[in-house]
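Asks: have a look at this prediction, sequence included:
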Amino acid sequence: MAVIDKPENAPEHCPGPSTEQAGKASACEGCPNQKICATAPKGPDPALQFIKERMNSVKHKILVLSGKGGVGKSTFTAQLGFAFASEESVQVGVMDIDVCGPSIPKIMGLDGEQVHQSLSGWSPVYVQDNLGVMSIGFMLSDPDEAVVWRGPKKNGIIKQFLKDVDWGDLDFMLVDTPPGTSDEHLSIAQYLKESEIDGAIIITTPQEVALQDVRKEIDFCRKVKIPILGVVENMSGFICPNCKGESIIFAPTTGGAKKMAEDLNIKYLGSIPLDPRIGKACDMGISFLDEYPDSPACKAYLDIISEIKKQFTD
């Protein structure tokens, strides 16, 4: 499936501004962008070659996706990054493409940091020597400032994160994404097409209201040919830190993530129970896995991360 950036106000059958028919097709009649599209340069985006060159130094690229918001994508991305980087020889980069709601800087203890420029491009902000992060959150003058951008500007910043950031040699690049299957997702799929995406980790919660959006995300991956590494069920239950009793918070009325994975023939990586200390660790910007190794949620995280690592044994 070709990925084509279309203006937000384009007609239904818009051929796409980069195609030979742009501004000339019958569907273009009456479109306010017709003249611009007809005179715009055609052909491949020249930035794609720069992106490919940058990404040559990245061994594995993993997207963290979910059609639903609030299921814990950023939390999982951060913990995965901390876990990978716990091995000093492993170089990890986390790229936050949630342009309107960047939470990675807070979760990874980088609140208030800024991006610096060198001769080789923008430098990631480092949690530690082998764990770098890039996010629009580093570029906001006020953390409460709303990012009110249309699709093309969102696409532009994602392109810059890929071609203008000096990531260096990475073993893993983890991409934290916003909810949905829209501009940011199409952009990352298009820009990394030549460099290849190793796969996507799909995050969900057990209830059907989340699963129905997650199924759309899985369909998106299949349409743009992104391999799915597996599904993680987050917030699958609550284990009391004191009495160790378990309560089901989000009841899986249709069988939860495991049943969905079986139905759609994708790998089920495991489930992570709720632990209030996960939220506390995120607010403090520290690794939950390092801080609370006694938690059942920590064991669940490590089991899932072990399953993911098995897919990248060189």
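Replies: That came through fine. Numbering: from 1, shown residues only.
Asks: please count neighbours and contacts with C-alpha atoms only from this point.
Replies: Will do.
Asks: is it true that M235 lies in a strand?
Replies: Yes: per DSSP: H, G, I helix; E, B strand; the rest coil, M235 lies within a strand segment.
Asks: that one and I278 touch, don't they?
Replies: No: using CA atoms under 8 Å as the test, M235 is too far from I278 to be in contact (10.7 Å).
Asks: strands along the stretch 1-150 of the chain, start to end?
Replies: According to DSSP state E, counting those that start in this stretch, the stretch 1-150 of the chain carries its strands in the segments 58-65, 92-96, 116-118, 121-123, 125-128, 131-135.
Asks: would you turn these into TSV with distance to F220 and mean neighbour count?
Replies: Written out in TSV, the entries for the strands of the stretch 1-150 of the chain read as follows (distance: least, CA to CA, whole Å; neighbours: other CA atoms under 10 Å):
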stretch	distance to F220	mean neighbour count
strand 58-65	10	22
strand 92-96	20	26
strand 116-118	35	11
strand 121-123	31	18
strand 125-128	31	17
strand 131-135	24	25
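Asks: a markdown table for those strands, including distance to K153?
Replies: Compiled in a markdown table, the strands of the stretch 1-150 of the chain are given as follows (distance: least, CA to CA, whole Å):
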| stretch | distance to K153 |
| --- | --- |
| strand 58-65 | 21 |
| strand 92-96 | 15 |
| strand 116-118 | 21 |
| strand 121-123 | 18 |
| strand 125-128 | 22 |
| strand 131-135 | 15 |
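Asks: what's the closest of those to S182?
Replies: Nearest to S182, of all the strands of the stretch 1-150 of the chain, is strand 58-65, at 11.8 Å by CA to CA.
Asks: okay, pairing it with this:
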Amino acid sequence: MRETIMADVDINAVHTALGQVLDPALEQSLAELDAIRKLEVSGARAEVELCLGYPLGRDDTLARRVRDALVALPGIDEVGLVLDWQIDAHPAANSAMAIRGVKNIIAVASGKGGVGKSTTAANIALALAAEGAHVGILDADIYGPSQPQMLGVGQKRPQVIGEGKAQQMIPIPAHGLQSISMGYLVSEQTPMVWRGPMVSGALKQLLTQTRWDELDYLIIDMPPGTGDIALTLSQSVPVTGAVVVTTPQDIALLDAKKGIEMFRKVNVPVLGVIENMAVHVCSECGHKEHIFGAGGGERIAADYQTRLLGALPLSLAIRRQADGGEPSVVANPDSPESQEYLAIARRLAAELWRANRRAAPVTIIES
């Protein structure tokens, strides 16, 4: 960090005040995060440069906190602020198991079907892209791929380049995402009547034979449950972290716990829990009702020392927009639902940054 000291201002007080400002996504101080790149004071003006490890997007909470903290000091009347961000690769991205062109891999999972996992995965990916990151999404639900319809891609086929073992698929663009799915390779009426090893092999091919173009995040929409695909991912791919989607009712929470335990057993950090269908808001009168119960996501996050990343409503609009090929973040970015997806994406990316900072270095293996 570069500092310029001026005689008429207590630079130590400025530095201390700046360092104590809390990042809104992690509620951790800028000093602890080592996020301060420059601090200069000229007359009554402070110039600050910050660099965080997740996309800042359009949220101005941190900027307001910095300005409020500094103009409260004697002698500081103006604050010039530059907010920058840099997404680093997880240490495992340099390992022999790495997926070329991918910095971080995030698995979005659920213990059971029907909790809105795929809709959540699509909106998280789109939210991260809206915040400024380069994002891809892989539909790992080989038996029931849904991302082609949710992303409005339909029956497009990926272009294949190269020959033999060097063949690669070019991901299909969708609302600014790079996407790949078994649904692009078979028709909607074709059932995947495969046993476990074939499914695992198909997932490996989708991952390793897709030509990802410098992704900050690859979101993997996992199939429900804790079967072969989850094990394949953990054993052959450097997954940076996982997110578990649940609904508030007790049955869903029981299955969500199994999902968290599974990731723990294969040493994949659980970055947080997302509670879907948390509350229903009447479209006529605005009355709120917790149809499936209240506080389940928060309880399970506390039980497993992880974080509730956010809670989403039971909303007809979310369902209609996903079915129509334009998920909420694209269809209506200013809606309350979209704003919640954006907030969840920021918290998720920030938690991943924190996990990467704690991760042990991985030895680079030359091929």
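Replies: In hand now; what should we look at? Everything numeric in this text was worked out from a predicted model, so none of it was measured.
Asks: coming back round to it: which one of the strands of the stretch 1-150 of the first structure lies nearest to I157 of the first structure?
Replies: With CA to CA as the yardstick, what comes closest out of the strands of the stretch 1-150 of the first structure is strand 131-135 (9.6 Å).
Asks: what does that closest one contact?
Replies: Outside strand 131-135 of the first structure, the residues that touch it by CA atoms under 8 Å, 6 or more residues apart in numbering are 81-82, 85, 91-97, 99, 102, 104-105, 115, 124-127, 161, 167.
Asks: what range in the second structure matches that strand?
Replies: On the second structure, the counterpart of strand 131-135 of the first structure by TM-score structural alignment is residues 177-181.
Asks: mean deviation (superposed) between the matching stretch and the first structure, please.
Replies: In the superposition with the first structure, the aligned residues lie an average of 0.8 Å away from stretch 177-181 of the second structure, counting by mean CA distance after the TM-score superposition for the first structure.
Asks: and I51 of the first structure, what does it touch?
Replies: When contacts are taken as CA under 8 Å, 6+ apart, I51 of the first structure is in contact with 159, 162-163, 191-192.
Asks: looking at these, which is nearest H60 of the first structure?
Replies: L192 (11.5 Å).
Asks: the closest one touches K52, doesn't it?
Replies: Yes: here L192 of the first structure reaches K52: they are 7.5 Å apart, a contact under CA under 8 Å.
Asks: which non-adjacent residue is nearest whichever residue in the second structure pairs up with L302 of the first structure?
Replies: Under the alignment defined by TM-score structural alignment, L302 of the first structure corresponds to L342 in the second structure. Beyond its immediate neighbours in the sequence, the residue positioned closest to L342 of the second structure (CA to CA, 6 or more residues apart in numbering) is A127, lying 5.1 Å away.
Asks: report how many residues lie close to whatever residue of the first structure lines up with the one you found.
Replies: For A127 of the second structure, the aligned position in the first structure is occupied by A83, per TM-score structural alignment. As a burial measure, the neighbour count of A83 of the first structure was computed by other CA atoms under 10 Å and equals 19.
Asks: please enumerate the helices of the first structure.
Replies: Ranges of helices in the first structure, per DSSP state H, are 34-39, 47-55, 73-85, 104-107, 151-163, 183-191, 208-223, 256-264, 276-284, 288-291, 296-310.
Asks: so what's the gap between stretch 153-172 of the second structure and the chain middle?
Replies: Taking CA atoms, centre = their mean, to the nearest Å, the mean C-alpha location of stretch 153-172 of the second structure is offset from the chain mean by 25 Å.
Asks: and stretch 218-237 of the first structure, how far out from the chain middle?
Replies: 12 Å.
Asks: swap that for stretch 62-77 of the first structure, sorry
Replies: Its chain's C-alpha centre lies 7 Å from the corresponding centre of stretch 62-77 of the first structure when counted by CA atoms, centre = their mean.
Asks: what residues of that stretch count as buried?
Replies: Residues of stretch 62-77 of the first structure classed as buried by neighbour count (16 or more other CA atoms under 10 Å): 62-69, 71-77.
Asks: pick the one among those residues closest to I249 of the first structure.
Replies: In terms of CA to CA, no member of these lies closer to I249 of the first structure than V71, at 13.3 Å.
Asks: the closest one -> the second structure?
Replies: By TM-score structural alignment, V71 of the first structure lines up with V115.
Asks: and that match, what does it touch?
Replies: Applying CA under 8 Å, 6+ apart to V115 of the second structure gives the contacts 245-247, 252, 276-277.
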